[in-house]
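Undergrad: Provided below for reference: sequence and predicted model.
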Amino acid sequence: MTTASPVARNRARVRKTLAITNAMVVPIDGEPFEGTVVVRSGKIAAMGPKTKVPAGAEVLDAEGQWLLPGFIDAHVHLGMHPEGEVGSTSDVNEMTDPVTAGVRAIDAVDPFDPGFDDALAGGVTAVNINPGSGNPIGGLAVALHTHGRYVEEMVLRSPSGLKSALGENPKTVYGHKKAMPSTRLGTAMVIRKAFIDAQNYMAKNDPAARDPKMEALAMVLRREIPWRQHCHRADDIATALRLADEFGYELVLDHGTEAHILGDVLAERGVPVLIGPLFTTKSKVELRGRSLANPGKLAAAGVEISIITDHPVVPINFLIHQCTLAVKEGLDRETALRAVTINPAKVLGLDSRIGSLAVGKDADLVLWSGDPLDVMQRALKVWIGGKPVYHYDGDERRGVVAAR
């Protein structure tokens, strides 16, 4: 008798039908209900208060525990900048040129960064990994699942955006080098020139003169991927809007510390804000307006918000705790959950697959001991694409991550 390999056993487990019964199901888009979710071939096959368990299905009785879609953190540096690693051990910033549009985060991601396991413990099943903010134009981002043996089997979208930075970071980096840009006006000029160069490159359409920088910028100009604009201060946000008007690309604001000051403008223009990290000190001048009340102010103005950790700035397993404290300071509970589920899924162009529970969507599921906005509750079980990837071992008080 031949014994199946671990890989074959895992694949068989994914194909087997699973029914999670007696759960408090929070679908995000739709009213919560007590009932059953059926998973088949990695997708949600059925769900509802009266859904029946298919014959032969594996049954998990949730006993009233809460079932939600996996959380999504749309701005992290997982795998590129592990906690505690600095200088030459970090691959997050290629700060040798102000314009490094052609570099790709996917080429620097280590799937064995312990942060990926922390993500699962915090109920986070998908992330968007950005290059850092040392350059005016930093490089291409990648959206990944948070469990896998190598990056290709984790990819949700690549590239998922092009990272750019305004404000203190790039002007400080190049100011120390006595090079351009050393001011905010210099940073804006570097970005403008890069886009003008890309427009000229596209007009020439010369296959013999391919350039990774220009190809990446051309994707933004063709609105194939969003422009992910790091900015904190309201005046930098105004510059971000001005540049988007000039070149016509899809704009997403990352951080947005003072975005509430222009909340009405951003809402009218439909610009989403990925706000955070929220737990850190006001470590530089442009963060002096940071407040846990800001997400609520932005949402009240009609802005679509996502909440981010910027891991490792804030540990990724604290993502939902940022939401809890934002609720304490005025953010609506429903909006808080949307800010780590369907809203970041939309920003990443993945809302047809992840971010809510619905028939046909990926079975990225997390079973919580109770309301995840209660800091005393924890993620008990996590599935990605219907595959069990994490469970909490109550006896040993530890999380157990499935083999990659």
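TA: Received, thanks. Numbers count the residues shown, from 1 in each chain.

Undergrad: can we go C-alpha only for contacts and neighbour counts from here?
TA: OK.

Undergrad: elements contacting the strand ranked longest in the chain?
TA: Of all segments of type strand in the chain, defined using DSSP state E, the longest is strand 155-165. Under the contact definition 3 or more Cα pairs under 8 Å, 6 or more residues apart in numbering; DSSP states H and E, strand 155-165 sits against strand 137-145, helix 212-221, strand 227-231.

Undergrad: Pasting the second one now:
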Amino acid sequence: MLLIKNGTVNTITQGIQKVGILIKGKKIIKISKEINSINTEFISNGEVASKEDDYAKLNEELREIGEVEFAPNTDKLDVIDAEGKFIYPGFIDAHTHLGLWEDGMGIEGADGNEETDPITPHLNVIDGINPMDKTFKEAYEGGITAVCTTPGSANVMGGQAAAIKTFGRRIDKMVIKNPVASKVAFGENPKSCYGANENTPQTRMAIAALLRENLRKAEEYLYDLKCAEEDEEIDKPEYDIKLEALIPVLKKEIPLKAHAHRADDMFTAIRIAQEFDLKLTLDHCTEGHMIVEELLEENCPLIVGPSLSERSKIELRNLTFETAGILSNAGKDICLMTDHPVIPLQYLPICAGLAVKYGMKQEKALESITINPAKVLGIEDRVGSIEVGKDADIVIWDGNPLEIQSNVLYTIIDGKVVYKR
């Protein structure tokens, strides 16, 4: 077990509290003020040194929550005294390419785009991620404990995104949920990747048409599958891996994750999602501050960024850190993102701090890198806040994490201390 005591805990969902946190295995099992009063000096390497009354008090806490009592001769209790420190849930980035473009590599480590076909919804990022890339370590050392890793935006349909933890060696053991979304892209990226070679799509009209064509094919494929299930005399359609991958989208189990910087591209994404009655997230939203009223009419989540970057293409000419605050202050719950490696992932808290500088409320900025992305990715039952029953993904800071001089002292993922400063 692991006990964190005496720190100032920002639970995100239940306010700021001076409480202790008790962790067993991978989960948070107790959050209470009473834990702070337990004298843990009596426990040394699993042996009772003194203070039998405090040992009994710890077991009383465990009995209250239905846990097996602490046995001092066999159990080990690790203690972190966080007096004067600040405790937050691990931060979450809702849009990255972590592990798909490896650090310091060219084509050898570039696995984010399959630029041979504009329609590749069947690709899944976990088959391209290298968890041994050094940027994973930089991420969790910077307090980022979970991310959505998504295919790139070269293709109209790029593939399936996954939510993963940032610590581990084998991607299968790092997955929180897979898939969490189906990546699609509008505008300049697919146009430049294919149009420059005189292939389709060369226009925004062709991008929209390709999306509609393949979504309609997927609808027909799903209908034929259902007919075959209901009537054994009807043959199942021939297996199509691309259309199979779109079934969770049609069933609204996962959203389309739409790369869209310009306002007109955002509206096209919304239009197509409404035509097919699909869930949708709008990622980047560079011109979102210019169409606030229209976005307020829609129910789709907004993932804003990367704002700490240059205006490297025409679609970014209206890039500003004010976008997040304008949308948030208007009533939209937004997520912030780095688009790693566009912005190195460990700078996600700095992006949130800059959003505050340009008008976003601090508590909303913290939500944009914790509980909001957890909800958007459908993993809020496990991460995004400090609550009993959730994964023990916790970061201890020596100051406000949105201030550049603050440092991560401990990063805990799945109840394990993976970094200590």
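TA: Structure received. Here the structure is a predicted model, which is why all the values come from computation and not from measurement.

Undergrad: quick revisit: what's the helix or strand following the longest strand of the first structure aligned against in the second structure?
TA: As assigned by DSSP states H and E, the chain's next helix or strand after strand 155-165 of the first structure is helix 168-176. Counting by TM-score structural alignment, helix 168-176 of the first structure pairs with residues 188-196 of the second structure.

Undergrad: Please state the offset of the matching stretch from the chain centre?
TA: Computed by Cα atoms, centre = their mean, to the nearest Å, the separation of stretch 188-196 of the second structure from the middle of its chain amounts to 27 Å.

Undergrad: where exactly do the helices run in the first structure?
TA: With DSSP state H, the ranges of helices along the first structure come out as 6-15, 114-121, 168-176, 184-204, 212-221, 234-247, 263-269, 294-300, 319-328, 333-338, 342-347.

Undergrad: most centrally placed residue in the first structure?
TA: In the first structure, the residue lying closest to the centroid (Cα atoms, centre = their mean) is Ala74, at 1.6 Å.

Undergrad: If we ignore the residues flanking it in sequence, what's nearest that residue?
TA: Using Cα to Cα, 6 or more residues apart in numbering and skipping the chain neighbours, the partner closest in space to Ala74 of the first structure is Asn128 (4.5 Å).

Undergrad: Map the one you found onto the second structure.
TA: In the second structure, the residue matched to Asn128 of the first structure (TM-score structural alignment) is Cys148.

Undergrad: Tell me if I'm right that Asn169 of the first structure and Ile137 touch.
TA: No - with contact defined as Cα atoms under 8 Å, Asn169 of the first structure does not count as touching Ile137 (11.5 Å).

Undergrad: Quick check on these two: which one has the bigger neighbour count.
TA: Using other Cα atoms under 10 Å as the criterion, Asn169 of the first structure and Ile137 rank with Ile137 on top: 32 against 19.

Undergrad: and the residue nearest to Ala74 of the first structure, what does it touch?
TA: By Cα atoms under 8 Å, 6 or more residues apart in numbering, Asn128 of the first structure lies in contact with Asp73, Ala74, His75, Val76, Ala141, Val142, Ala143, Leu144, Ser160, Leu348.

Undergrad: how near is it to Gly30 of the first structure?
TA: Counting by Cα to Cα, to the nearest Å, the gap from Asn128 of the first structure to Gly30 of the first structure is 25 Å.

Undergrad: For Gly152 of the second structure, see how far away the alignment partner in the second structure of Val252 of the first structure is.
TA: Here Val252 of the first structure is matched to Thr281 in the second structure, going by TM-score structural alignment. For Thr281 of the second structure, the distance to Gly152 of the second structure equals 15 Å [Cα to Cα].

Undergrad: what do you get for Asp265 of the second structure?
TA: From Asp265 of the second structure to Gly152 of the second structure the distance is 17 Å (Cα to Cα).

Undergrad: Of these two, give the one with the bigger neighbour count.
TA: Each of Asp265 of the second structure and Gly152 has its neighbours counted (other Cα under 10 Å); Gly152 has more, 27 against 22.

Undergrad: I'd say that one and Pro118 touch.
TA: No - counting by Cα under 8 Å, Pro118 is not a contact partner of Gly152 of the second structure; they are 11.5 Å apart.

Undergrad: Find the residues that touch each one of the two.
TA: With Cα under 8 Å, 6+ apart, Gly152 of the second structure and Pro118 have common neighbours Gly158.

Undergrad: How about whatever residue of the first structure lines up with Leu336 of the second structure: what's its closest non-neighbour residue?
TA: Residue correspondence to the first structure (TM-score structural alignment): Leu336 of the second structure is matched to Ile307. Nearest residue to Ile307 of the first structure, sequence neighbours excluded (Cα to Cα, 6+ apart): Ile275, at 5.1 Å.

Undergrad: Highest mean neighbour count out of the helices of the first structure?
TA: helix 342-347 (a mean of 25; mean count of other Cα atoms under 10 Å).

Undergrad: which helices and strands does that one pack with?
TA: strand 71-76, strand 305-307.

Undergrad: which residues in the second structure does the first one align to?
TA: Under TM-score structural alignment, strand 71-76 of the first structure corresponds to residues 91-96 of the second structure.

Undergrad: In the first structure, what residue corresponds to Ile31 of the second structure?
TA: Taking TM-score structural alignment, the alignment pairs Ile31 of the second structure with Met47 from the first structure.

Undergrad: Val48 of the second structure: how many residues sit nearby?
TA: 16.

Undergrad: what residue of the first structure takes the place of it?
TA: Checking with TM-score structural alignment, Val48 of the second structure has no match.

Undergrad: Please pull up the equivalent of Ile23 of the first structure in the second structure.
TA: Residue 23 of the first structure: Ala, not Ile. Under the alignment by TM-score structural alignment, Ala23 of the first structure pairs with Gly7 in the second structure.

Undergrad: what's its match in contact with, if anything?
TA: Listed by Cα under 8 Å, 6+ apart, the contact set of Gly7 of the second structure reads Lys18, Val19, Gly20, Asp81, Ala82, Glu83, Gly84, Lys85, Phe86, Ile87.
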